[in-house]
Structure formats: C-alpha cells, structure tokens
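Enquirer: Let's see this in three dimensions:
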Amino acid sequence: MPVLPGAEPFRHEGGEVGVLLCHGFTGSPQSLRPWADYLAARGYTVSLPLLPGHGTRWEDMAVTGWQDWYAEVDRELRVLRERCARVFVFGLSMGGALALRLAARHGDAVAGLVLVNPANKVHGLSAYALPVARHLVRTTKGLAGDIALEGGHEVGYDRVPLHCAHSLRRFLRIVDTELPQVTQPLLLLHSSQDHVVPPADTARVLSRVSSRDVEEVLLEQSYHVATLDHDAERIFDESHRFLARLASGVAEKGSTSGG
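Expert: The predicted structure follows:
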C-alpha cells in the first residue's frame, strides 16, 4: 500500500551524535519531520522511522500491535548505536512511551530522552471495554490533528482500530511498570491544553522514573501535536540545548543533506 504523502520515513547521516525520533499512535513521521529537519541541519545523525501499519490506511494498522511498533524503534536504535558514539531518543505521545521503554531496556545505550506529551494510559471508561469491544466493533473516531495553530495539519488516520487501541493499552501498562528503570537525563515538554493525553500522564511519568537530571517545560500555546504547533520552535531549540549540554565533546558536524 502506498505511503501517504508526507508520511515517509526519514534518515540523515550526520555526525557522531544520533537522534531517534518516535512518532505517535495512528500518526506518522510527518508529525516530527520539521524536528528531524531542524536536527539534521545542525549536524546530527537522525532516524525517523515509519511504524508498522502507520502512514497508509487504518486497515493496515489493524493487523499490527505494540510488539511490531516497538520492534521497529528497537531495530533503529541498534542501527544508530553502530553508527554513532552517543544516541538520544525523542518521542511524541505513544512515541514517548516507546522512547521510555527503549531507555528502560537498553540502559546506557540511550544517552538521554526528550519527550513531548508522552502517553502513559488509555483513558476513559471505554478503555475497560476494549477487550470485548474490539471483537464487536472494528474502529472508533480518530485522534489525529489536535493542533491549536490555524491551518496546522497532521497526517494520520481518521479511525482508530480497536484491536490496536487494546494493544496500546497493554503496552502502556508494561511501560508504566518499567519506568523506575529509566535513569537517563530527561527533558519532558507538555502542553497546558491537550485533548488526547491529560496532565496526569506527565505527572505519572515524572513521579515514577528514576532519572535525576530532569527538566519539565510547559507549552502554553499548543495542543497535543505540539511539534506542529505554536511551540514547535521552542521544542526544537530546547532539545538542541539538551543535546549540546549532554553531548559536549562529541563531534556533531557532518553532512547536512537530507535523505
């Protein structure tokens, strides 16, 4: 199935500092592409994969689950580790949960995390009905496009396969149990108004990780997909500052041509 325009994966060969970017549930690399371009222009090696079942049609996603999505970012992390002296993982929404699990399981192989509105739980009473409902109803209303910026657009599905929502719920429960194993430096940016992930998720993540180097930034002008919203440039600049602080002494310069 052809990939939706703008949803293509992205890779850039830069310097010795690598960044893996993880997009969100039912979304695509398009939501993080400006961030990836920003980092590539500053000489970082960047990997922005397309998660299995995403970026085409929801029917393709319906036959995938969290094991498929996590396996993809795990593979990309290993590739970056072979190429770079130091690797950081960034994530939006479910991508934040994927990043947290990578940090918990790979330890020092992940040098630090930058998370934007990370998901920690599937909310609402309907979440408890997912184990049964997924056998009765195939999809529900989509989550993509929670952006305050006028004209802002996210390439994502307008339907959520309930099988995948159930799988996401199971995955987030697993990640929550692993949060105490996260010890890496952490920059967490979250929106004051988010119609997808509530503030309780951010509070939960911050309360359970074991990281000592933690910075929390409130994004007051953006909704959930803040990387495409009013605060996008602030996210990019804060992440670059975070990288520069933690990767000092590691060569960053490299080719600035995209790919």
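
Enquirer: going forward, measure contacts and count neighbours with C-alpha atoms only.
Expert: Fine.

Enquirer: Residue 20 in helix, strand or coil?
Expert: In the three-state summary, residue 20 is assigned as strand, counting by DSSP: H, G, I helix; E, B strand; the rest coil.

Enquirer: list the contacts for it?
Expert: Residues near residue 20 by CA atoms under 8 Å, 6 or more residues apart in numbering: 46-48, 73, 76-77, 80, 87-90.

Enquirer: So it versus residue 77, what's the distance?
Expert: The spacing between residue 20 and residue 77, counted by CA to CA, to the nearest Å, is 7 Å.

Enquirer: shared neighbours, the two?
Expert: With CA under 8 Å, 6+ apart, residue 20 and residue 77 have common neighbours residue 87.

Enquirer: Which parts of the stretch 51-200 of the chain are strands?
Expert: 86-92, 112-116, 139-141, 159-161, 186-191 (DSSP state E, counting those that start in this stretch).

Enquirer: Export these as a markdown table, with columns for mean neighbour count and distance to residue 222.
Expert: Shown next, in a markdown table, are the strands of the stretch 51-200 of the chain (neighbours: other CA atoms under 10 Å; distance: least, CA to CA, whole Å):
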| stretch | mean neighbour count | distance to residue 222 |
| --- | --- | --- |
| strand 86-92 | 26 | 13 |
| strand 112-116 | 27 | 11 |
| strand 139-141 | 14 | 22 |
| strand 159-161 | 21 | 23 |
| strand 186-191 | 24 | 6 |
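
Enquirer: I have a second one here; can you model it like the first so I can compare?
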Amino acid sequence: MKTGVLCIHGFTGGPYEVQPFVDFLHANTDWEFVVPTLPGHGETLSLEKLSAENWMMEAELALRQLQKEVDRVYIIGFSMGGVIALYLANRYKVDKLILLSAAAKYIYPTQLLQDIREIAKEAMSGKLEDNNLYKLYRAKLKATPIHATLEFMRLVRMVEPYYGQIKVPICLVQGKKDGIVPYTTAQFLFDQIGSEKKELIYSEVGKHHICYSDDSEDWYNKAFQFLMEEEVESIGSN
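Expert: Have a look, this model is predicted:
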C-alpha cells in the first residue's frame, strides 16, 4: 500500500514550521509528502482579503489530490493546521492524525509574558536586534491584519463542535513552554476527541514551534512509531 502524508502549517507561518519533522519522516520512509502553502502565507504574508474558508479549501484540495495518488493518508497539522486537520478528518477518510501544538485554544499569557520579559531584558542591554523572538513577533505583528486574526479565531470556533465526531487514531504533541497555545490545550483535545486510539506526547522544553524543540528527536521517534503501527498492522493482515 502506498502512503501519503499531508502536512499543514500554522497561522501566519509556512511549510518551514513542519519541515524538520517532514525531513525526519522522509529519511525513514518511502511515503509521499505534500506540504502546501496556505493562501496569503509563507515567507511573505499577504492576509488582507483572505478568510478561514480560503485556508480550509486549500488544504482540502491538497488532500483530495493526494487521495487520488495513494492508498492511505496521514495528516500532520501544526497549530492552526492542526485544527484544519481535524476539520478534514471529520469530512474525509483519513487513516491517522498527528497534531503538533494544535491551536484549539491560543495565547498562553504566562509563557508569553516570560518571552516578552526576555525581550525587554535584551532591549535594556542593547541586544534587541539580535533576539530572534523579538524579530519573529515584530515581523508578524506588522504583517498580520486584525481581520486575519479574527478569521483564524473563527476557524477554531467552526471546528470545535465536531471534536467528538473525530474517530481516527490520533497523536497529539505539545510543548510545555508554548507561548502561543496553552500546553493544557493538548489534554483538552485529548479528552474531547472521540477516537478510541489516541496518544498524548509532551515536550518538557518545547515552545510553540515544536518541530524545532531541543528534544525534538525524542518525540519524532514516538510519533513515527505511532504512524508505523498502522503500517505494521496492514502488512500483518495481508
């Protein structure tokens, strides 16, 4: 059986957010990977006239195309991409889901304040321009219209009533130092989702961009084992 993997990035992000995990899986499998850039996203943001439906439809089209080419489909969704993955799994036949820092809830004030304190300290010592966190916040704040943020929030609300209808095997990965999504979100989703087979993996040091966490190799391997169980079961039944 041929396996395809659809990977969906987050709000204001791009394929780079999931690329390290994609590279890991690519090196260990012969699976086919599709990593679309959602409308208005990527290295340069252009989100002014776009809606939640635009982002959902782009992912939906990518999934439909992939389904024509493979026998089995897994979806990996990061942040907002995790919410879109749930939307797709409720509408289409999907074999497994991996949700990374899924944005079912967002903005964790405690960690965000800690990050901002770090920025403030460096500002006082004249190192602000060297702070990658500051550069990230500054660039995104400038390029993200309020309209787009409201559309992101609307997307989350649209999908939330259907969590209990999700039945496919699912693995959630969440960093405990996430400054955007409260790390308790993963447990909330775990409890709400209707799947019988589900796993929850925490990264003790992971921030929001979990694919770049210092302990990423640990959870890469656990998530890979979760996906490979399906492959082994399929081979054993043939």
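
Enquirer: that older thread, among the strands of the stretch 51-200 of structure 1, which comes closest to residue 247 of structure 1?
Expert: With CA to CA as the measure, strand 86-92 is the member of the strands of the stretch 51-200 of structure 1 nearest residue 247 of structure 1 (7.4 Å).

Enquirer: how about the closest one, aligned to which bit of structure 2?
Expert: Aligned using TM-score structural alignment, strand 86-92 of structure 1 spans residues 72-78 in structure 2.

Enquirer: Just give me the match in structure 2 for residue 119 of structure 1.
Expert: Mapped onto structure 2 by TM-score structural alignment, residue 119 of structure 1 lines up with residue 103.

Enquirer: one step back: what remains of the contacts of residue 20 of structure 1 once you look at structure 2?
Expert: Among the contacts of residue 20 of structure 1, the ones still in contact in structure 2 (both residues aligned by TM-score structural alignment, their matches' CA atoms under 8 Å) are 46-48, 76-77, 80, 87-90.

Enquirer: from those residues, which is closest to residue 161 of structure 1?
Expert: residue 48 (23.3 Å).

Enquirer: So what does that closest one match up with in structure 2?
Expert: Following TM-score structural alignment, the counterpart assigned to residue 48 of structure 1 within structure 2 is residue 35.

Enquirer: Could you find the counterpart of residue 212 of structure 2 in structure 1?
Expert: In structure 1, residue 212 of structure 2 lands on residue 228 (TM-score structural alignment).

Enquirer: I'd like to know how far its match sits from residue 222 of structure 1.
Expert: 9 Å.

Enquirer: can you tell me which residues contact residue 45 of structure 1?
Expert: Counting by CA under 8 Å, 6+ apart, residue 45 of structure 1 makes contact with 11-19, 39, 84.

Enquirer: So which of those residues sit within strands?
Expert: 11-12, 17-19 (DSSP state E).

Enquirer: Residue 208 of structure 2: neighbour count?
Expert: Neighbours of residue 208 of structure 2 under the rule other CA atoms under 10 Å: 24.

Enquirer: for it, what are its contacts?
Expert: Contacts here follow CA under 8 Å, 6+ apart; on that basis residue 208 of structure 2 touches 101, 175, 177-181.

Enquirer: The match of residue 48 of structure 1 contacts residue 10, correct?
Expert: No: the pair residue 35 of structure 2 / residue 10 is not scored as a contact, 11.6 Å apart, by CA atoms under 8 Å.

Enquirer: ok, these two, which is more surrounded?
Expert: Neighbour count, other CA under 10 Å: between residue 35 of structure 2 and residue 10, residue 10 has more, with 27 against 19.

Enquirer: Which secondary structure element is home to that one?
Expert: Under DSSP states H and E, no helix or strand contains residue 10 of structure 2.

Enquirer: Tell me the counterpart of it in structure 1.
Expert: Checking with TM-score structural alignment, residue 10 of structure 2 has residue 24 as its match.

Enquirer: List the contacts of that match.
Expert: Neighbouring residues of residue 24 of structure 1 by CA under 8 Å, 6+ apart: 91-96.

Enquirer: from those residues, which is closest to residue 168 of structure 1?
Expert: The nearest member of these to residue 168 of structure 1, counting by CA to CA, is residue 94 at 8.3 Å.

Enquirer: What number of residues are in the vicinity of the closest one?
Expert: Number of residues near residue 94 of structure 1 (other CA under 10 Å) recorded here: 27.

Enquirer: Not counting its neighbours along the chain, what's nearest it?
Expert: Excluding the flanking residues, the one nearest residue 94 of structure 1 by CA to CA, 6 or more residues apart in numbering is residue 24, at 4.6 Å.

Enquirer: how much space between the one you found and residue 91 of structure 1?
Expert: 8 Å.

Enquirer: Also residue 199 of structure 1?
Expert: Following CA to CA, the distance that separates residue 199 of structure 1 from residue 91 of structure 1 is 17 Å.

Enquirer: re earlier: out of the contacts of residue 208 of structure 2, which is nearest to residue 222 of structure 2?
Expert: Proximity of these to residue 222 of structure 2 (CA to CA) peaks at residue 175, which lies at 14.3 Å.

Enquirer: Map the closest one across to structure 1 for me.
Expert: Looks like residue 175 of structure 2 aligns to residue 191 there (TM-score structural alignment).

Enquirer: cool, residue 19 of structure 2 as well?
Expert: Using TM-score structural alignment, residue 19 of structure 2 pairs with residue 33 in structure 1.
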